[in-house]
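> Sequence and computational prediction follow.
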Amino acid sequence: MKSAITFKSVHAVVRLLVLGAGLWGCAPAWAQQPLPRVELGAGMFRIEAEVAATLEHRMLGLMQRESMPPQHGMLFLFPEAQRHCMWMKNTLLPLSVAFLDEQGRIINVEEMKPQTEDNHCAAKPARFALEMNQGWFKSKGLGAGTLIRGAEQLLPYAR
């Protein structure tokens, strides 16, 4: 039940940010700053990921983006291991999300349709979520148990 409460709280904060600040057509100042990037590895594959380590950046995610290069993604860092959930409101790209444990191993991968409010959740407590273009993990043969190298080094930066 705690995950549903957390999701609803985040949903409420996002609504307040968007509606209260009148930001329908533009992003807030903190969202206009480029996010730090990190190189990750999965098997023989290289991933260039933007890092969303703060609540503000996690809430914005990949919203309003029209495209993303094939080997690029976004790594969400969470301050605690929980059954985190993702959703696709205002996200234009179809995405796959891999939920990762504290060591960076994939717990589960979920396929997400653009512009929906469906919950896509970790099967067990996760510390990271890695979003890539839809089908990326499947096309590379990467699934539960696969190590995403480099993620675990970022744990101290989650806020």
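Received it, and whenever you're ready, just let me know what you need. Everything numeric in this text was worked out from a predicted model, so none of it was measured. Residues are numbered from 1 along each chain as shown.
> C-alpha from now on. contacts and neighbour counts both.
Will do.
> And the strands in the chain?
Along the chain, the stretches classed as strands by DSSP state E are 37-42, 45-52, 72-82, 85-86, 95-100, 106-112, 120-121, 126-133, 148-149.
> Now the fifth one: buried residues?
Spelled out, that is strand 95-100. 95, 96, 97, 98, 99, 100 (16 or more other Cα atoms under 10 Å).
> Check stretch 148-159 too.
148, 149, 151, 152, 155, 158.
> Check stretch 58-66 too.
So, applying 16+ other Cα under 10 Å, buried residues of stretch 58-66: 58, 59, 60, 61, 62, 63.
> does the fourth one really touch residue 52, like I thought?
It refers to residue 61. Yes - between residue 61 and residue 52 a contact is recorded at 7.1 Å, counting by Cα atoms under 8 Å.
> Overlap in contacts, these two.
Contact criterion Cα atoms under 8 Å, 6 or more residues apart in numbering; residues shared by residue 61 and residue 52: residue 74.
> can you give me the offset of the lengthiest helix in the chain from its chain's centre?
Among all segments of the chain classified by DSSP state H, the helix with the greatest residue count is helix 2-15. For helix 2-15, the gap between its own C-alpha mean and the chain's C-alpha mean amounts to 15 Å (Cα atoms, centre = their mean, to the nearest Å).
> let's bring in a second one:
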Amino acid sequence: MVRHRLVNNGESQGSIVIFIVFGVLVAVGAAFYFVLAPYIFKPTVDLWLGDGIFRAQIATDGVTRQRGLSGVDKLDKDQAMLFVFPVEGRHEIWMKDMKIPIDIVWLNKDRRVIFMVKNAQPTSSKSGKYKPETPALYVVEFPAGTVDSRSIIIDGKATFKIDMESVK
């Protein structure tokens, strides 16, 4: 009688380990793409206002509008953040947890400047809240000093392209 003995040379175990490692890498990559990427790779739009052209990060949902520029250490002179709301209103901007002073500009549905705050300072308290007296659909935050240096004025018109269907 001949006895056959199976010899395990480690190839099957190595294949299993490679398969598990590959699966973990795919899961981590998917988590990064679906969870972290929106916070790292923020959508932007070119925005013209006054005599400036700005690369503006877009905030179109409640989470990104609430976070805004909180935690940002520096804005270059050609950077901004554009808040897009689903309906016009007296949308309030709160400077809590901000690290830098900013200029804030509210735009109506026609993208005309209706209200501005220059050099709004960071705060850790309940103060530092700003809102326009008339309804706005958009708010733009710039580095402090931009309103003056780029000749942004009341009734000035902003130009940018945005997909309003993505606004929540």
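Structure's in. What do you need? Keep in mind that this is a model prediction, so the values were computed, not measured.
> picking up where we left off before, any idea which of the buried residues of strand 95-100 of the first structure is the one closest to residue 88 of the first structure?
Using Cα to Cα, residue 95 is the member of the buried residues of strand 95-100 of the first structure that sits closest to residue 88 of the first structure, with 8.7 Å.
> returning to what we had before: quickly name whichever of the buried residues of stretch 58-66 of the first structure is closest to residue 10 of the first structure.
Distances from residue 10 of the first structure to those, taken by Cα to Cα, are shortest for residue 59, at 7.6 Å.
> what about the closest one, distance to residue 145 of the first structure?
27 Å (Cα to Cα, to the nearest Å).
> likewise residue 115 of the first structure?
In terms of Cα to Cα, residue 115 of the first structure sits 29 Å off from residue 145 of the first structure.
> of these two, who's got more company?
Taking neighbours as other Cα atoms under 10 Å, residue 115 of the first structure and residue 145 compare with residue 115 leading, 16 against 13.
> list the contacts for that one?
88, 89, 90, 91, 92.
> overlap between these and the second structure?
Retained in the second structure: 88, 89, 90, 91, out of these (criterion both residues aligned by TM-score structural alignment, their matches' Cα atoms under 8 Å).
> could you dump those residues to a markdown table with neighbour count and distance to residue 6 of the first structure?
Shown next, in a markdown table, are these (neighbours: other Cα atoms under 10 Å; distance: Cα to Cα, whole Å):
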| residue | neighbour count | distance to residue 6 of the first structure |
| --- | --- | --- |
| 88 | 21 | 16 |
| 89 | 15 | 17 |
| 90 | 16 | 20 |
| 91 | 20 | 20 |
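> And for the alignment partner in the first structure of residue 74 of the second structure, the neighbour number?
Here residue 74 of the second structure is matched to residue 67 in the first structure, going by TM-score structural alignment. Around residue 67 of the first structure there are 11 other residues, counting by other Cα under 10 Å.
> looking at it, residue 67 of the first structure is touching residue 95, isn't it?
No - using Cα under 8 Å as the test, residue 67 of the first structure is too far from residue 95 to be in contact (10.8 Å).
> ok, so what distance separates residue 79 of the first structure from residue 101 of the first structure?
12 Å.
> shared neighbours, these two?
The contact lists of residue 79 of the first structure and residue 101 share residue 127, where a contact means Cα under 8 Å, 6+ apart.
> if you count what's nearby, which of these two comes out ahead?
Ranked by neighbour count (other Cα under 10 Å), residue 79 of the first structure and residue 101 place residue 101 first, with 24 against 15.
> can you pull the contacts of that one?
Contacts of residue 101 of the first structure (Cα under 8 Å, 6+ apart): 81, 107, 125, 126, 127, 128.
> Which members of those are the farthest-apart pair?
Pairwise across those, and taking Cα to Cα, the largest span is found between 81 and 107, at 12.0 Å.
> Once you drop chain neighbours, what's closest to the counterpart of residue 99 of the second structure in the first structure?
Residue 99 of the second structure maps onto residue 92 in the first structure, with residues paired by TM-score structural alignment. In space, and not counting its chain neighbours, residue 92 of the first structure is closest to residue 114: 5.2 Å by Cα to Cα, 6 or more residues apart in numbering.
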